[in-house]
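Engineer: For reference, the sequence and a predicted model appear below.
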Amino acid sequence: MAVTNQHVSIYLICQLVCGAVFPGRPVANMVFVTYGYISSAQGIKFCADLKLGHYMKIPPRILFKVQMVATIVSSVTQIAVLNWMFGNIRGLCTSEALNGFICPIARVHFNGSILWGVVGPGEFFGPNAIYRPLVWCFLVGAVAPVPLWLYSRHRRDSIVRKINLPILLGSLGWIPPATGLNFSVWALVCYLFNHLVKHRATAWWAKYTMTLSAALDAALASGIVVVFFAFIFSGLTDNFHWWGTEVFKQGCDWQACALRAVPEGGKFGPDTW
C-alpha cells in the first residue's frame, strides 16, 4: 500500500481460513471476514487519510478526532439509508431492482459465505477435488516476483522494473463484481494521471494529485445523491431514452452476459464430484 497506493486484498484468504476452521457455518464466515479483512482494509484507509493530512500539515490529533466523528456519523447514516432503501426501493438487491440497485458486492459477500462457509474449501481444494491443482498457485504467486526482480535489479531503464505482479494479480480479486468496463476505465484514468500528467506537469502532479483524487471521490458521492433524488427518485427520467442509454443497456456489462451458456438440460462440472 505504501509503495503502490494499492491494497492487495486478503478477502478470499479470510474466507478460506474460516471455511477450514468453521466448516458449515456461513454466519461465522461472514463475521470472520468482517473482522479479518474489512477491519484491516478500513484501518489502511484511515492510515492513508492520516498520511494525506501529514502532507497538508494538519495536526494528527485533530485529524484523528475528525476521523472518529466521521466514523460515527457515517455508521449511523449508512444504517438509516439502508433501512430507507429497503422500504422505498422495489426489488432491492434482486435482478428486478429499479435503476440497477442489484447489490453486487453484497451478493458476492453472501455467495462467498455459502461457498466457503457451507460447502467448504475441502470440497474444492481437498484431496481428489476438481480444483486441487489451483492450490499450487499460492506457491507460483510467491515465487513469480523473484525472477522479475533478479532480471531488473541491474537494468534501471528496463520496463520490467515497472511490473508489479502483486498488483496485477491482486486486482483480479475485484472480479466479481467488477467487470471489463471497470478495468478499462481504471486503466485509462491511471494512464492519464500517472503517465501523461506526471511527465508533462510533474510539479502539479506531485502537489495536487492526491488532493484531486480525494476531491473526485467526494464529488462522485455527492453527485450520485443529487442525481438520484433530483432525477431518478422523482420520476423525471421515467421513459427517458437517448443513444447513450440504449447502447449501454445492449452491452454485456449491463445485461450480465455469460461467456458460455449451459445448454438446456445440461449442467456445469463433472458427472461426479
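Structural biologist: Alright, I've got the coordinates.

Engineer: From here on, just use CA atoms for contacts and neighbour counts.
Structural biologist: Noted.

Engineer: Quick one: residues contacting H109.
Structural biologist: By Cα atoms under 8 Å, 6 or more residues apart in numbering, the contact list for H109 reads M30.

Engineer: end to end, how far does stretch 225-237 reach?
Structural biologist: 15 Å (Cα to Cα, to the nearest Å).

Engineer: contacting residues around that stretch?
Structural biologist: D238.

Engineer: also this one, for the comparison:
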Amino acid sequence: ENEKVNFAYYFFFVLSIQFLGFGLAGILRRFLVWPCEVIWPQNLPLIAVLRTFHDRQSTITEKSYGNRANSLKERLINNRLLFFIVISILSFVYEWFPLYIMPILAYFSWMCWISPKNNALAQLTAVRGIAIAGGGLTLDWYEVTRYLGSPLILPGWALINIGFGFVLIVWFIVPIVYGTNIRDFTTLPIGGQVSTDFTALSLVTAFISFASITAVFVHTLLYHGIDIWQQFRTKTLENMGNDMHARMISLYKTVPDWCYLELFSLALIVACVTCDHAQWLSWYYVLLSLFIGALFTLPFGLVSSITGQLLHNLSVYYLCLLIGQSLSLQKSAKQIYTFIALGYIVYVQTLVLIQDMKLAHYIKIGPRPLFAAQCLAGFVCSTFSIGIRYFYIQSGYKKDLWSIFNNTKLGWTLLNDYNGFFDGTNLSNRDLLWAFILGAFIPIPSWILSRFKRFHWLNKLHWPLIFVTIGWMPSIVPAGALFTWLAIGLIVYFSFGKYSWRQRHVYLVSAGLDLGLNITIIIVSTALKNKSVYFPQWWANQNQNTTVYDSCQKAVQTW
C-alpha cells in the first residue's frame, strides 16, 4: 500500500509540473508567440524538413525540364529531399567514428601532441583547458550540439556576440585571474573539471552566470520594454498588425486566456497538496519556487526566441539551488530537488511548450486542436515517464540513464562551493554576489551609446546571451567544444551566407546532421554498448572504461 501511495505522489508531482508549464505558456503567448519579432530559430530545421517532404522540387527549371536538365551537383542542390537524405547518410556514417570506432575525436587536443609532457601547453590549448588558437577541437556533432544546439541555425549577429564573449572572457580574463593565484589557482588546472574546488575558469563562469540573472532583466527592460507593454495591451491576434502568420492564424477559433489560467490554478493546487502531504516541500516554498521560475520565463524567453539560445540555461538552476541552500533546504535531498524542479523545470517546460506553440503558429495548426494535443501529450508523457522511472527504481536498477545535468554531482558540488553566501562564514564565495551588480550595470552603457547614430551597431551587443552561453563552461561544455561550435557557425555564416542555396539548405543540413547522429546513437547504445560489444582496442580508443577519451590528460590533472 505504501508503494502505491508513493507512486501517486510522484505521478501527481510530475503531472503538475507539466501543466504548470502549460498554463504559464498560454498566459505568456501574447509576448512569446504572437509577435513576428520572436522567431524561435530552433523550429526552423523541423519546418524545413516538413516542407521538404511535401515539396521536393524547389526551382522553376526543375519543374519545367526535370532533373535530366541538371548536372549531379545542380540536382543535389535543387532537390531538397535528395540533399537531406545525402546529409543524413554522411552524418550517420561519420558518427560511427567518434561514438564507437575512434572516440578520441570527441576530445581532439591535437596541439598537446607536440609536447605531451608540457603542462602549460596542455592547460592553454586542450579541449578541457581553454582551447587557445583551436588547439583542442571536438570533432563529434553530438558533443558540439549536446547542450548548445546547432550553431547553423543561429543569426550571424548572435554568433559574433558569443565569439566576442568567448575571446574576451576565456582567452583574456581567465588567464589574468589564473595568474593572480587567488585561492591557489596555480596548483589546479586552469579550466579542468575538479570535484569541489573552483578552477580559474569555473570561478569566472560562475561569476558571469550570476551576472546574467540581473543582466537579462535590465536588457529586457531597455530593449523590449515598450514592446512588452504594447503586447500586454493586445488582447487578440487581430490586433497584431500586418504579420502574415498572425493574420492567418487569427482565422481559427482561439483558446481563451481563462482556460490556461484555470489549468495553471488546478496544477498549482495539485503541486501544493502533493508536496505538502508527501513532506517534500511546504506549500509556501512551492509558491516561492514557482514565482522564481515564472519571473525568469519572459525575459529569458524573449532572448531565446530571438537568438536561438538560452532555453536550458544554468543561471536559473543555480539561482534556485542557491535560494534553496539559503533556506536550509539542503538538509534534505528531496526538499532541495523538489524546489529546483518546481522552479527550474517549470521554467524550461514553459519555454519548450511556447516553442511548440510558435511551431504551430508557423505551420497553421489551430489553437484549439493544439491545446487538446498538448494536454493529451502532457498527460501521456507524464504517465509513461514516471511509470518507467518508478519501475526501474522498484526493480533495483541503479544506473542513472535519464540524467542530463548529472544533478547530484553538480548540485551538491555547488552547495559545497557556495556554502556561506548568506551567513557570512565564507566571504570569498560571498564576493561572487557582486556579479548581480555588474550584470545590472553592464547593458546600460551600450544601450545609451546605441542611441547615437555613430554607435548604432551596439544595438546588437547582447550581454545576457554572452554571459549565459559562456556560463555553460567548464562543468557542462568544455572550452574546446564551445570553440568548435563557434567555429562551425561562423565559418558557415561568413563563407556561404551570400549564396541563395545556403539560405534554402542550411536548416536541412542541421536537421540532416541531427538525424544521422540520432540513428547512430540508437544503434551504438542499444545494439552494441548495451550488450558490452566494444570496438577492438587500438591507439584511438585505449580507455575503454571511460566516457571521455581526451588525448591530453594533463589538462585536467592537478599539478
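Structural biologist: Received the coordinates, thanks. As the structure is a computational prediction, the values presented were derived from the model and not from experiment.

Engineer: Just give the TM-score of the two.
Structural biologist: For this chain pair, the superposition-based TM-score is 0.69 by TM-score structural alignment, normalised by the length of structure 1; 245 aligned residues with a Cα RMSD of 4.0 Å.

Engineer: What is the corresponding segment of structure 2 for stretch 32-51 of structure 1?
Structural biologist: The aligned range for stretch 32-51 of structure 1 in structure 2 is 339-358, by TM-score structural alignment.

Engineer: For the equivalent of L12 of structure 1 over in structure 2, grab the count of nearby residues.
Structural biologist: Alignment of L12 of structure 1 against structure 2 is given by TM-score structural alignment, with Y318 as its counterpart. By the criterion of other Cα atoms under 10 Å, Y318 of structure 2 has 21 neighbours.

Engineer: do G411 of structure 2 as well
Structural biologist: 21.

Engineer: How about it: what's its closest non-neighbour residue?
Structural biologist: L321 (7.2 Å; Cα to Cα, 6 or more residues apart in numbering).

Engineer: doesn't A333 make contact with that neighbour?
Structural biologist: No - L321 of structure 2 lies out of contact with A333 (Cα atoms under 8 Å); the separation is 11.4 Å.

Engineer: okay, the two: which has more neighbours?
Structural biologist: Shown here are L321 of structure 2 and A333; by other Cα under 10 Å, L321 has more neighbours (25 against 14).

Engineer: wait, what's in contact with that one?
Structural biologist: Counted by Cα under 8 Å, 6+ apart, L321 of structure 2 has contacts 336, 339-340, 411, 415.

Engineer: hmm, try it at 10 Å
Structural biologist: Shown in contact with L321 of structure 2 (Cα atoms under 10 Å, 6 or more residues apart in numbering): 315, 327, 329-330, 336-337, 339-340, 343-344, 411-412, 414-415, 418.

Engineer: if you look at those, which of them are in helices?
Structural biologist: 315, 336-337, 339-340, 411-412, 414-415 (DSSP state H).

Engineer: Let me know the closest of the residues you listed to L298 of structure 2.
Structural biologist: L298 of structure 2 lies nearest to S315 out of these, by Cα to Cα, at 14.4 Å.

Engineer: how much space is there between L490 of structure 2 and W472 of structure 2?
Structural biologist: Taken as Cα to Cα, the span from L490 of structure 2 to W472 of structure 2 is 19 Å.

Engineer: likewise F441 of structure 2?
Structural biologist: 22 Å.

Engineer: Compare those two (neighbour count), which wins?
Structural biologist: Comparing F441 of structure 2 with W472 by other Cα under 10 Å, the one with more neighbours is W472, at 23 against 15.

Engineer: Sketch out the helices for structure 1, chain order is fine.
Structural biologist: 11-21, 26-33, 39-55, 60-88, 104-113, 121-125, 136-143, 145-152, 165-170, 180-191, 198-200, 202-227, 243-249, 252-255.

Engineer: Now tabulate the ones you listed in TSV and tack on distance to V3 of structure 1.
Structural biologist: Formatted as TSV, the helices of structure 1 follow (distance: least, Cα to Cα, whole Å):
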stretch	distance to V3 of structure 1
helix 11-21	20
helix 26-33	25
helix 39-55	12
helix 60-88	22
helix 104-113	27
helix 121-125	32
helix 136-143	18
helix 145-152	15
helix 165-170	11
helix 180-191	16
helix 198-200	17
helix 202-227	14
helix 243-249	36
helix 252-255	32
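
Engineer: of those, which approaches T4 of structure 1 most closely?
Structural biologist: Between those, helix 165-170 lies closest to T4 of structure 1; by Cα to Cα that is 8.1 Å.

Engineer: which strands and helices sit next to the closest one?
Structural biologist: helix 136-143, helix 145-152 (3 or more Cα pairs under 10 Å, 6 or more residues apart in numbering; DSSP states H and E).

Engineer: In structure 2, which residue range corresponds to that helix?
Structural biologist: So helix 165-170 of structure 1 is aligned with residues 463-468, judged by TM-score structural alignment.

Engineer: mean offset of that stretch relative to structure 1 (after superposition)
Structural biologist: Following the fit onto structure 1, the mean deviation recorded for stretch 463-468 of structure 2 is 0.9 Å by mean Cα distance after the TM-score superposition for structure 1.

Engineer: still on that earlier bit, now the ones in helices among the contacts of L321 of structure 2: which count as buried?
Structural biologist: 315, 336-337, 339-340, 411, 414-415 (16 or more other Cα atoms under 10 Å).
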